[in-house]
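# Here's a sequence, model it:
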Amino acid sequence: MAVSPMMQQYFTIKREYPDCILLFRLGDFYEMFYDDAVTASQALELVLTGKDCGGGERAPMCGVPYHAVESYISKLITKGYRVAVCEQLEDPSQSKGIVKRDVVRVVTPGTVTEGAFLAADKNNYICSLYYENGRYGAAYADISTGALYATDLPTEDVKSALLSSLTSYAPSEIITDGSLDEEVLAYLKDRFGTLITQVDKSEFDYDKAEKEIASLTADEDDAEHGPLCLRAVGALIAYLRRTQKDTVAYLRHIHFYSDTKYLSMDAFTKRSLELTESIANRDKRGSLLGAIDSTGSAPGARLLRKWVLNPLLDVEAISARQDAVEELKNATVVRKELYRLFRSVIDMERMTTRIIYNTAGAGDLKLLEGTLRVIPEVKAQLAQLHCGTLRALDESLETLSDVADSIGNTIMENPAGTLKDGNLIRNGANEVVDELRLMVLDGKAWLAKIEQLEKERTGIRTLKVGYNKVFGYYIEVSKSFAGSVPSNYIRRQTLANSERYVTDELKDMESRILSAKERLFALEYEIFQKLREVILQSAERIKKAAAVLAELDVYTSFATTAADLQMVRPLVDDSDGLSITEGRHIVVEKHLKKTYFVPNDCRFDGES
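The predicted structure follows:
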């Protein structure tokens, strides 16, 4: 049965993504057809309609507006579906025949970069696991922040080590060659709702992995690492490259680590200690994290969660953190000012990824500018502190004033929400923009003047000049004044109670105004994209600043909690002894409303 050329194009693209719901861009909507439409209409509660596909067939169809697509994608991902986003690759008004279209990204639970699926205080990890000779290599990436970690898990008690690692990262998606233990799979699906993505074993080839890592031009830690985690990293990068259509620029640094850096706790212990969620309702409230989290920013909240799940073993590193917390606890004014500043900081890690993906709008860039303007204020507070840990943060924190100025000198204070309808670039940023904008404004003033002149000339007091996208500019006259219409008015449209006309003068001005407006909008979009490229050149600097601010936010949070709960600094050493005087359980204490928590002493050594 013959189908329309557009549907032929749809079928060609759909065959490449049979396991995905295909969002097919048609004008201002993303449409879904056939089984995808039936599935999506139920999942998203959309009205199911039909489309004539040629040959007498009508395909089930439903759609969502392009400006709200991310929220719909999030809903589909939350319900366990994969989504392929097919875009128009050329301007429909300039193309001849069928508009070129292709899939620009595939969205899965592990490859979401924005939307309701992402929790602000949690990383969204995708994991790659490789198993060989009784040992696992693991790689974890959060593409919404650009984080990439890799490790070879211990050879002793392999399954326990694997479950412990997976519990720390709670991946929303795992890439495997099919060798994962069924018990592990069941645990992941039940505990985290993890999507399992099986790929061919050849994806974990060592030589292929080396090429993938080299092509990423990523920096590597100096930490020792074995071949298994390299295979896992290679397969992960290859998968992200396929789903994100080669857009993997957000992954720049591979953090290799060993199991000797952090305190080893099995999955059962982490759950029983209620470190990040309570056993009763699997919620942050009632957990250790819930009791101590006073962070003001999303990156700070995510880093605090990571630290809680991965306690340090190195005494010197622990002491360095304690130095920062102690000084901030004692510096009350500085601590409170830093907390205030962090509450105004946006999520620069995820914002940078959105800029890379070209999904950030002009308003987003203004938010980024606002955060960058906060950095000098943060540094002013840090300048008053003296411990080595905080001094190092101050020295590594760039003000990024050049990036902030680039945005501030280009984007207007309250830019439009869309990118191709103008009102993006501030007055004075570009001479041509200013000239075109003046032409458009003068044209509108001229139209208002024409309306008044025509009312006076014709005596039609209800006459008005209007505009719509179908008929352009028009003169509307109510039918009660039909006899007063001048002979030079050309009828354009008949309505129930009025007639719409044009004149040669009106058509000429319409052409001039619309031409200026189109050129203005196109130029503003072009300038915005150039600004985006300028910002991307500083992407690593922005991410580094975000990491410094997140670490300082966590220290400030610890200090705030310590001050509020009257906590003291413990002495940490390498001995086997433990001595606690008047110790309190802060999680229990926090939930006691009218009852006093009785402090307890606890002492034991390696023999008791």
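
# from here on, contacts and neighbour counts on C-alpha atoms
Noted.

# and residue 320, how many neighbours?
14 (other Cα atoms under 10 Å).

# Helix, strand or coil: sort out it for me.
helix (DSSP: H, G, I helix; E, B strand; the rest coil).

# and it, how far is that from residue 230?
Noted for residue 320: a distance of 31 Å to residue 230, by Cα to Cα, to the nearest Å.

# Likewise for residue 78?
Distance check for residue 78 against residue 230: by Cα to Cα, it reads 30 Å.

# Settle it for me: which of the two has more neighbours?
Neighbour comparison, residue 78 and residue 230: the larger count goes to residue 230, with 27 against 16 (by other Cα under 10 Å).

# List the contacts of that one.
Taking Cα atoms under 8 Å, 6 or more residues apart in numbering, we find residue 230 in contact with 137, 150, 206, 209-210.

# Please indicate which of these has the highest neighbour count?
That'd be residue 150 among the contacts of residue 230, by other Cα under 10 Å, with 26 neighbours.

# Make sure that one is indeed in a helix.
No - when classified by three-state DSSP, residue 150 is found to be strand rather than part of a helix.

# Checking residue 416 next. Helix, strand or coil?
At residue 416 the chain is in coil, as set by three-state DSSP.

# For the nearest residue to it once chain neighbours are set aside, give me its contacts.
Nearest non-adjacent residue to residue 416, counting by Cα to Cα, 6 or more residues apart in numbering: residue 423, 5.5 Å away. Counting by Cα under 8 Å, 6+ apart, residue 423 makes contact with 412, 415-416, 521, 524.

# run this one through as well so I can compare:
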Amino acid sequence: MTDGPTPAMRQYYSVKARYPDAILFFRMGDFYETFGEDAGVVARELDITLTARGRDKNGDRMPLAGVPHHAADGYIARLVGKGYKVVICDQIEDPKTAKGVVKRDVTRVITPGTLIDSSMLGSAGAHYLMAIAPDRKETFGLAFLDVSTGEFFVSAGSGAHDCADIVSEVVRYRPSEAIVPESLAGALPARLENLGVTVSRYRDDSFDPGAAFECLCGQFGTATLDGYGCADMAGAIAAAGAALRYAQETQQSPLAHITGLATRVPSENMVLDAITLRNLEITTGIRGEGDGNTLLAALDVTETSMGSRTMRSFLIGPLVRKAAIEERLDAVEWFVDHALDRQALRAALGDFADIERIAGRIAYGNAGPGDLSTLRDSLRAIPDVKALFSGDAPALIREALDAMSDHTRVTDLVDRAIVDDPPALAKSGGMIREGFNAKLDELRHLATTGKDWIAEFQQQERERTGIKSLKVGYNRVFGYYIEVTKPNLHLVPPEYERRQTTANGERYTIPDLREKEALIATAEERLTALEAEIYAELIRTLAEDVPGLQATARAVGLLDVYAALAENAVRYGYSRPVIEESGRIIIRDGRHPVVERHLPVPFVPNDTDLDASDDQIMIITGANMAGKSTYMRAVALCCIMAQMGSFVPARHATVGLVDRVFTRVGAFDDLASGQSTFMVEMLELANILNNATPQSLVILDEIGRGTSTLDGCAIARAVVEFLHGKAVVGPRTLFATHFHDLIDLEDSLKRVKNFHFAVKDTGNEVVFLRKIIPGATDKSYGVHVAHLAGIPKKVTDRAMAILKEEAAREPSGGPRAPRYTQMLLVDTGEGVVEENPAVRELKNLNPNEMTPVDALNTLCRLQRLANGEDGER
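Down below sits the predicted model:
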């Protein structure tokens, strides 16, 4: 028969029953302990020793793994980073005064989406909790909440087409955790987990629209949600209410810094779906190798965490209203033109703390003394920042300056209350400045002078008794004592009261020492308690200023972004784009903003002329490795940068507003859903063809290459015809292909134009010139690329031989008339290029001696000669 669980373990089982899906950190003395299955997970994930102690409910040895309480944050952060939920169960009464087992209860639930501690937040980027609530048929309300800053917004998405809309939102905002109703069925939860999002099922009643409405109105102190733009979005309200309630429950706090809600409507921003974000490497690399080669990494030279988050929000949601874009461009241009002000601002912002997150921690109540010190220093710099700007600054800059308060109340209070070099954590003590609280100063003096008194007492007793080795010591059991070694016991005065015998001698006390001991011991305890109380009250006072601090943080972030975009423009030679409400995209000397940073040689710029009603579709042919994909991506990135409010990497750019960028680039298998490369390609293509509008920009690279040549060419041709034939105007399209039969479409479709990338062919060597020029080519130089890739020479030689054999086989109808201009760049090695007969005859003509009829007949003959036909017909 086994004994039952101890009182402490009964507490543990009770709490664990409330949180069966979480790892429970149970405070016992100086450690947080984990038991049972939790201990196994903790030992495995944190690489710490797994031990056993006592018995579990079944009488088996209880697995045990613990971490020191003072270092727990680091261990918890690692577990949460791996997707685990951690529950903190603390001692909620003083063990010294507790009767029986110490009371314990949950003080916090830490999940991947609700982190707020600076030690656990791995980066300056936004850290979202996402909530998903079913709405109408195949429609979901979406909410995103960053608990660390108070940012809170809603949107909506369709669950159709493998939840493509929701997936795009996940890729755009990268939530760490998503909560869904317990009863939610279907493939969506698994789809989210495949994207690396921790999915937590939350009780259904929290997603009730009525309950969510009451929760949100209570939080914001309003009677309606009309002012937030989501009053008629039941699903979005349900998601927002669930997100707020979940955050409040996990944080054990009302989260007063969450003071409002934004509604993000797709029509207000350029749509960049998950596929486009991936293919264009907007925020993450296409192969997931990190963020180093992304557009965000190239543009984000901001100086503050607030600016970095704002830069990302600009980039993933470019604007579609001309006036709003122009306002941003005006702000950026002002910083371009005012170099000294820009440099001064960036230098000042370089020392700014993350005001927004500190404000969040103040509202939550866990801001450390170090947070307050850096907040004070940042706020003190605001008057100097505002003084940099004159009255001629553009509207957005003036608005940001108006939103920035000096916060003198905060700076004065922190300055009076917090020492110059405070500890990072309040529990360390010693953070309240002398003179801030008279009672604290009194206790601090008593504690300090008490220790001095002990030292003086020890010296006095040595001199009075003649015992040179006499020591005054302290332990928790006996308090202060006088220790005398055995050889000196005969010198002990009669008034000494013996307290303890040790191996080396005796320990004594006297009334004066006992009296002082009581004063010193209580002073230390009262000092610690009072300082913690004063600091907590200070945090509560500062919480009143959180909304103003949040507004200032947002304004600082905006100024930081405008200055950073201007810095890029100056540093890399970007120009201000011309924004039009038209179907044109005109780029002169355009460059890829990321690729040009990593090339050992200068980037070769290129021009682009697209028009939804004229040159709508560019069919781009040319060699592998010639630069087709880089060129097309560069055009798309220029449009995105222009509409986010940035200058662009081009000598000139006119951008007719783009409502959505579609891309189909590269080959990817979706193994998780069992879809082949070609099936993925067709699904992505279907999305483009079904949703593109005349205002869209479509990037298509090698459509149809995943199947047979005949099928692929047929699909590619049909796609071009479909995009061309949608209306009088159509989506502006860049279409790269190796199906050279498609170049004939230029003759039958009036808005299709052929282009190719120039290559210099010496016969022995191929040089990629990276320049796009009008006309078409039917050469891909695939064997040359294979050779450059290191394919064995035996293979490439054989491939070249096969290629020549195939080229020698002409169809029965004779060779096809050449339709390409690539041969203009062929180098024979002898410096002689055979002249076209039409060119020779043209040189010998004398237009002054020709009648109009003669000129017409001659023109027809020259055309036949140019096409390789008999010119005499």
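
# contacting residues for the residue nearest to the spatial centre of structure 2?
The centroid of structure 2 falls nearest to residue 125 when counting by Cα atoms, centre = their mean (4.9 Å). Listed by Cα under 8 Å, 6+ apart, the contact set of residue 125 of structure 2 reads 305, 308-309.

# what residue of structure 1 matches up with it?
Aligned by TM-score structural alignment, residue 125 of structure 2 pairs with residue 122 of structure 1.

# what's the burial count for the closest residue to residue 246 of structure 1 other than its chain neighbours?
Spatial nearest neighbour of residue 246 of structure 1, chain neighbours left out: residue 240 (7.6 Å); criterion: Cα to Cα, 6+ apart. By other Cα under 10 Å, the residues close to residue 240 of structure 1 number 21.

# Next: the one 3 residues further on.
Residues near residue 243 of structure 1, counting by other Cα under 10 Å, number 19.

# ok, it to residue 222 of structure 1 distance?
Here the distance between residue 243 of structure 1 and residue 222 of structure 1 works out to 30 Å (Cα to Cα).

# Also residue 604 of structure 1?
38 Å.

# Please apply the same query to residue 314 of structure 1.
In terms of Cα to Cα, residue 314 of structure 1 sits 17 Å off from residue 222 of structure 1.

# do the same with residue 309 of structure 1
According to Cα to Cα, residue 309 of structure 1 stands 23 Å off from residue 222 of structure 1.

# quick one, what contacts the aligned residue in structure 1 for residue 294 of structure 2?
Mapped onto structure 1 by TM-score structural alignment, residue 294 of structure 2 lines up with residue 287. Listed by Cα under 8 Å, 6+ apart, the contact set of residue 287 of structure 1 reads 274-278, 587.

# can you check residue 355 of structure 2 too?
306, 375, 378, 549-550, 553.

# now the helices: where do they sit in the stretch 651-800 of structure 2?
Applying DSSP state H, counting those that start in this stretch to the stretch 651-800 of structure 2 gives helices spanning 677-691, 709-725, 745-748, 782-788, 793-808.

# With the stretch 1-150 of structure 2 instead?
Assigned by DSSP H, counting those that start in this stretch, the helices in the stretch 1-150 of structure 2 fall at 7-18, 36-46, 72-81.

# Kindly reformat those helices as CSV containing distance to residue 387 of structure 2.
Converted to CSV, the helices of the stretch 1-150 of structure 2 look like this (distance: least, Cα to Cα, whole Å):
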stretch, distance to residue 387 of structure 2
helix 7-18, 55
helix 36-46, 50
helix 72-81, 41
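
# and of those, who's closest to residue 57 of structure 2?
Ranking the helices of the stretch 1-150 of structure 2 by proximity to residue 57 of structure 2 (Cα to Cα) places helix 7-18 first, at 9.5 Å.

# Just the buried ones from the contacts of residue 287 of structure 1?
Taking 16 or more other Cα atoms under 10 Å as the criterion, what is buried in those is 274-278, 587.

# burial count for residue 153 of structure 2?
Counted with other Cα under 10 Å, residues neighbouring residue 153 of structure 2 total 20.

# can you check the one 10 residues further on too?
Other residues within reach of residue 163 of structure 2 by the criterion other Cα under 10 Å amount to 18.

# quick one: which helix or strand includes it?
Using DSSP states H and E, residue 163 of structure 2 sits within helix 160-173.
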